[in-house]
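Engineer: Prediction below, plus the sequence it came from.
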Amino acid sequence: MILINNCNSIDNGSISILPEVLNVKYAINGTGKSTVAKAIELTMKGTSLAELKPFKYRDSSDTANEPSVAGLAPGSIMLFNDEYVSQFVFKADEVLTNSFEIFVKTESFVALTDEIEQAIADIRKTFHQSSELDEIISDMEALIASFGKPTKKKGYAENSPMARGPGKGNKIQHIPSGLEGYSLYLQSDANTKWIKWQLDGHSFDQNPGHCPYCTSSTEEMKDTIMKVGEVYDANYIGHITQLTKVMERLRDYFSSPTEAKIEQVIKSPDQLEDEHYNFLLEVKDQGVILLEKLKSLKFLGFVSMKDVGKLEDMFSSMKIDISFLSHLESQKTKDITDPINVAIDGIMRKITPLKAAVGKQKSNIRQTIQRNKKEINEFLKTAGYKYEVDVDEGDASYKMRLRHVDHAAPIVSGAKHLSYGEKNAFSLVLFMYECLARNPGLIVLDDPISSFDKNKKYAVLNMLFRGDRCLKGRAVLMLTHDFEPVIDIGYTLKNKFSHPHEPFITFLRNRNGVLTEKVVASEDIKTFQVVCRENIDSAPNVLVKVIFLRRFVEIGGEKDAVYHLLSNLFHKRANPRMGAADTAPLMDAADVTDATNRIATYIPGFSYATALTEFTDETFMLAAYSAARSNYEKLQIFRIHKDGILSGDDVIDKFINEVFHIENDYIMQLDPSEFEIVPDYVIAECDRILGIV
């Protein structure tokens, strides 16, 4: 039993959720279904319930009125609602966030991945045991990036850090004549900040000839001060400083001749010439080769080994022959590359079982993808949606994409093309697969199918709870204001939804903030005729009996003498007529007698005159209204008593005159005398009009 207190419109209440069962909670709108879903989600996630605090308590500091949920242990939960659809479904390049995790990463995939990882464990070990590998990768990336995007004429960009820093000559190492006094600042670790500080001072020079920082005279130093800004800027200093540090960290990986030349070029006081750039580009190009091999080995895994037939060639190409990278031919580099080459040789010696594991993994993935595609596409077709899904195999991942059956290319964003109902239906199916992958302790569906037509509703229910891979046998809470799934799950197709356990269906009611639930058994779901006949027999007075008899007659659609006599009684006419209009012809005595006798077969001893006397007696009508067994009966008694003189509010009048009078078209339904399908606020308006406090 779950106890909910002070959550939005729910002051207190309780519901039951059975394990390993489909729990259906049927309720009219306004009961607090979404509040129940959110309260359960926040509680199981161990998150604060503050957002659910009722507005009437939000200005109060009394902790007694804080939201709370009891009887529910923390655990894993997945909630389907509008928030799920907007956050996780129909992203720009795939239909569901992390579709790989959901549609490809099976238990078999994980087991084979572990086997493959074991086979390449020596490569992994070389990276784990050497912290320098990550450092050299990072520094090589910085060196390569410093050349920018090559142009057609040159192998570097004119606006690159290399060209705009060392390319202009190193004026940090070689400070121009007259600026030697600033060397302490220009050669410090904070030189970039200092030059910004120095240049910013010029914008405050509102008193020419005086320092903006100390207000002392600058006349004698003015030319020197201005020269600093002419020679240096923050970007130049930043480029020089950064590249000098990168080269310093990489120096041990360069051959001795290369190291000496780099030192000469980077620290040259003069602008670099073409021969200098050509030399630096040679170093960069060899760095690119080494970097690509190191990165391919660092991120080596199944995805990079999918071409089983070329594994020998792939690993052979990953070996690093440093003798052909003359600029990087140093002992420091060999200390890194030699263990890697040894590890690759070890993999080559056991390439056969590795190829078998990779091949089996590919086959399993292919089968998994085909199975998921087939199931989802069959659902989309059965539900009448002209869309299909496919799983694209990218360079580093698998992504599920959506396309229209009339167009080959994937849809970039399903959210822009699918209708609200299509998005909801598709999202529900994707949600189901995510639940199967993550296996949460509780699955909550907040009003999941009310936006669909009848065919699509059942297609979704069938997919969710009756497929080979579905949510049956799991703890599922489905909250709905739609009665059709209750009919399918609890009555007409009950045997199809009872495996392995029979669904647990209840009706939720929120009366003045108190939430209660009532079990809905299969025998509670009745045909329209049965509901009327049972209430004709069980009603406490003639007034309620004729209300249900009139409904019973209406379903036949034939407006005969019985229908007209009951209608006249509802309009309290002393002289019955054959129609609703006051000008309609009077019913003849034979028709009245025939209708009375036929009514008496349902209501023994029925007398039109006696009933008319009671219907026109205000004391009797108010007593019957107060004693009514349900809101539905109150509403019908109110309508007869007021005889068309209603609230003056079009919406309330619509409820009274039509919604719960002639528009209820359920073939199957719950007995409105036992289950409150009429909202309390409608009855509250009736009470107001009748003067009942």
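Structural biologist: Structure's in. What do you need? Numbers count the residues shown, from 1 in each chain.
Engineer: drop to CA atoms for contacts and neighbour counts, all remaining ones
Structural biologist: Noted.
Engineer: Which helix or which strand is home to residue 582?
Structural biologist: Following DSSP states H and E, one finds residue 582 outside all helices and strands.
Engineer: buried ones in stretch 498-514?
Structural biologist: If you call a residue buried by 16 or more other C-alpha atoms under 10 Å, then stretch 498-514 has these buried ones: 498, 502-511, 513-514.
Engineer: Then stretch 669-679?
Structural biologist: 669, 670, 671, 672, 673, 675, 676, 677, 678, 679.
Engineer: quick check, the fourth one in a strand?
Structural biologist: If I follow you right, that is residue 672. No. Counting by DSSP: H, G, I helix; E, B strand; the rest coil, residue 672 falls outside a strand, being coil.
Engineer: rewinding a little: just send the buried residues of stretch 669-679 back as JSON lines, with distance to residue 288 too.
Structural biologist: Putting those into JSON lines (distance: C-alpha to C-alpha, whole Å) gives the following:
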{"residue": "669", "distance to residue 288": "73"}
{"residue": "670", "distance to residue 288": "74"}
{"residue": "671", "distance to residue 288": "77"}
{"residue": "672", "distance to residue 288": "77"}
{"residue": "673", "distance to residue 288": "80"}
{"residue": "675", "distance to residue 288": "74"}
{"residue": "676", "distance to residue 288": "74"}
{"residue": "677", "distance to residue 288": "72"}
{"residue": "678", "distance to residue 288": "74"}
{"residue": "679", "distance to residue 288": "72"}
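Engineer: try this one next to it:
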Amino acid sequence: MDGSEYLNNTEICPFCTASIKNTKETILRVKEEYNYKDIEHLNNMLKVFSSLHLYFSEETYKQIEKITNNISGITDENREFLFSIKREAEVLVNQLRRLKNIGFVALEKENRIADALGAYKIDLGNFAHFKSELSREKANIINKTLDKMLEKARDLSIEISQQKRSVQQTIRNYSKEINIFLHCAGYDYTVSIENEENSENYHLKIKHKQCNNNIGQINNYLSYGERNAFALVLFMYSAIKDNPDLIVLDDPISSFDGNKKFAILNMLFKNANSLRGKTVLLLTHEFSTVIDSLKNMKRLEGLVNADFLSNKRGRLKEVSVNVDNIKSFHEIARENISSQIDTINKLIYLRRLLELINPKSMAYEMLSSLFHKRAVPSKKLSSTDFEDMNEAEISEANNEIRKHIGDFDYATEYQKIIDNEKLKQLYRDAKSDYERIQLYRVRFNQNSSNEVIRKYINETFHVENDFLFQLNPCEYDTVPYFVIVECNLEMLGTDEIETEE
């Protein structure tokens, strides 16, 4: 390529080493006519055409071969012919790329999926240069796959149409009930079913009571809880229509406010147009759901079976719950004070009962002194100041405590509380984890270094937030397992303890 640069430096041809005495002018003229870069690009292009020859029609390949072997160069007609092949190839490649990227995003805005998929099929009648056996083979593979998708799309289209009609009919049948529910639950919305103009498509329309316009982008207006409420109601009507053997609701209302929880539960099991009378498994962490189902919704009496589930080390335990098990804290405290548990645990319940009834009584002060391991009972003057109780105050406190626990003796119980080995033995002998964490709290007055566990234990040692109605924690294993594991480690030095079944 660079040989012509040396023509003026020698009488020998830099290309063939022959004498250039009579040919130098001819060689220089070749340089003027010959653009090696154009030829290099042309050769590369023709190599591409050659490597793809199996995809070209027989006529196209013969013409390419003819152009390749033409020593006189490429004419304008040849160039246009090659460009026509390039244009067809670009269209075909773009269609293949669309096929490669086909998916939900590509089809989500298509109203008629079957028609949209049909547009992806490859018709070699539109690609005259590529009508070869190999091209047909590849196109057939793609088209057969699309035919299978089209078959499924048509089935899906039928099901979607059926679903649309079902939703339409459901909303029309139950829109009055849905709107009553929305009103009672405090949602300022109404629903209706409307069809699109010049369309068979129907949509659930939601309006705010203070606005006549339909809400467009639901996510921009409705909160997560409001969307869930709508979803639950529509699910209920869908389940009524499908009439399955079993309906599972996994903690469906725990994220709602108190008044909305009952409104939703009431809607789900209200009357004939509800899940009432069907087999429903409702799982929940909310005890208020159990209270409402067993105690407050009289229409469900005899229809609901409730069970308390606990899971420790992979062992699932189930304990039946009935309306008689739902007790006030006052009932539970008195029941456990009169039971056969150790006096220390009885006194803990009594202290919590007194905290609820009369937290300023001398009996409460005496029990607080006992659990804070004061040898002499004292009364609290401020957050940091205490004063020893006098004889009259001690007598008053003893009399009140002995109304509940007849053999109470401060000195005896104090010796038990300061004896760590005794507390450890009581901890081992306790019949429930709830009793254990009370004993743990007595021994470790500062409680755990873990803030979550410390808060849990402190709340159970005093009056709990849900003291109004609850299950007896000595009968139902309400203590989270990770809490008792931490207590076991600090109390016994091991994370396991043998318990009676």
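Structural biologist: Cool, the structure landed. In this text, all values refer to a predicted model and were calculated from it rather than measured experimentally.
Engineer: Give me the TM-score for this pair.
Structural biologist: Superposed pair, TM-score by TM-score structural alignment, normalised by the length of structure 2: 0.67. Supporting alignment: 367 aligned residues with a C-alpha RMSD of 3.1 Å.
Engineer: May I ask which two of the buried residues of stretch 498-514 of structure 1 are separated the most?
Structural biologist: Farthest pair in the buried residues of stretch 498-514 of structure 1 (C-alpha to C-alpha) is 498 and 513. Separation: 33.1 Å.
Engineer: quick one: what's aligned to residue 439 of structure 2 in structure 1?
Structural biologist: Under the alignment by TM-score structural alignment, residue 439 of structure 2 pairs with residue 637 in structure 1.
Engineer: ok, now which ones touch its match?
Structural biologist: By C-alpha atoms under 8 Å, 6 or more residues apart in numbering, the contact set of residue 637 of structure 1 is 543, 544, 621, 624, 625.
Engineer: next one: residue 261 of structure 2
Structural biologist: With contact taken as C-alpha under 8 Å, 6+ apart, residue 261 of structure 2 is in contact with 253, 254, 289.
Engineer: before we move on, what about residue 567 of structure 1?
Structural biologist: Contacts of residue 567 of structure 1 by C-alpha under 8 Å, 6+ apart are 550, 580.
Engineer: Roughly how far does the residue most central in space within structure 2 sit from residue 280 of structure 2?
Structural biologist: In structure 2, the residue lying closest to the centroid (C-alpha atoms, centre = their mean) is residue 250, at 12.1 Å. Going from residue 250 of structure 2 to residue 280 of structure 2 by C-alpha to C-alpha, to the nearest Å gives 10 Å.
Engineer: do the same with residue 320 of structure 2
Structural biologist: 17 Å.
Engineer: Comparing these two, which shows the higher neighbour count?
Structural biologist: residue 280 (15 against 11; other C-alpha atoms under 10 Å).
Engineer: Show the contacting residues for the more buried one.
Structural biologist: Contacts of residue 280 of structure 2 (C-alpha under 8 Å, 6+ apart): 246, 247, 248, 249.
Engineer: With neighbour count and secondary structure as extra columns, can I get those residues in CSV?
Structural biologist: Converted to CSV, these look like this (neighbours: other C-alpha atoms under 10 Å; DSSP: H, G, I helix; E, B strand; the rest coil):
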residue, neighbour count, secondary structure
246, 10, coil
247, 15, strand
248, 11, strand
249, 12, strand
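Engineer: isn't there a strand covering residue 158 of structure 2?
Structural biologist: No. Under three-state DSSP, residue 158 of structure 2 falls outside any strand and is assigned helix.
Engineer: where do the helices sit along the stretch 151-300 of structure 2?
Structural biologist: Counting by DSSP state H, counting those that start in this stretch, the stretch 151-300 of structure 2 has helices at residues 218-221, 224-242, 258-268, 287-291.
Engineer: Over in structure 1, find the residue span the shortest one aligns onto.
Structural biologist: Following TM-score structural alignment, the aligned partner range for helix 218-221 of structure 2 in structure 1 is 414-417.
Engineer: mind listing what's buried in the matching stretch?
Structural biologist: Here stretch 414-417 of structure 1 shows 414, 415 as buried, counting by 16+ other C-alpha under 10 Å.
Engineer: what's the average per-residue distance for that stretch once overlaid on structure 2?
Structural biologist: Superposed on structure 2, stretch 414-417 of structure 1 shows a mean distance of 2.3 Å to its aligned residues (mean C-alpha distance after the TM-score superposition for structure 1).
Engineer: chain center to that stretch, what's the gap?
Structural biologist: 15 Å (C-alpha atoms, centre = their mean, to the nearest Å).
Engineer: quick revisit: if we take the buried residues of stretch 498-514 of structure 1, which one ends up nearest to residue 573 of structure 1?
Structural biologist: Nearest member of the buried residues of stretch 498-514 of structure 1 to residue 573 of structure 1, counting by C-alpha to C-alpha, is residue 511, at 36.8 Å.
Engineer: corresponding residue for that closest one in structure 2?
Structural biologist: Aligned partner of residue 511 of structure 1 by TM-score structural alignment: residue 312.
Engineer: can I assume its match is in contact with residue 481?
Structural biologist: Yes. Shown here, residue 312 of structure 2 and residue 481 form a contact pair, counting by C-alpha atoms under 8 Å, at 6.4 Å.
Engineer: Now the common contact residues for these two.
Structural biologist: Common neighbours of residue 312 of structure 2 and residue 481 (C-alpha under 8 Å, 6+ apart) do not exist.
Engineer: which residue in structure 1 lines up with residue 184 of structure 2?
Structural biologist: By TM-score structural alignment, residue 184 of structure 2 lines up with residue 382.
Engineer: which residues sit in contact with that match?
Structural biologist: Taking C-alpha under 8 Å, 6+ apart, one finds residue 459 in contact with residue 382 of structure 1.
Engineer: ok, now how distant is it from residue 371 of structure 1?
Structural biologist: Note on residue 382 of structure 1: its distance to residue 371 of structure 1, by C-alpha to C-alpha, is 16 Å.
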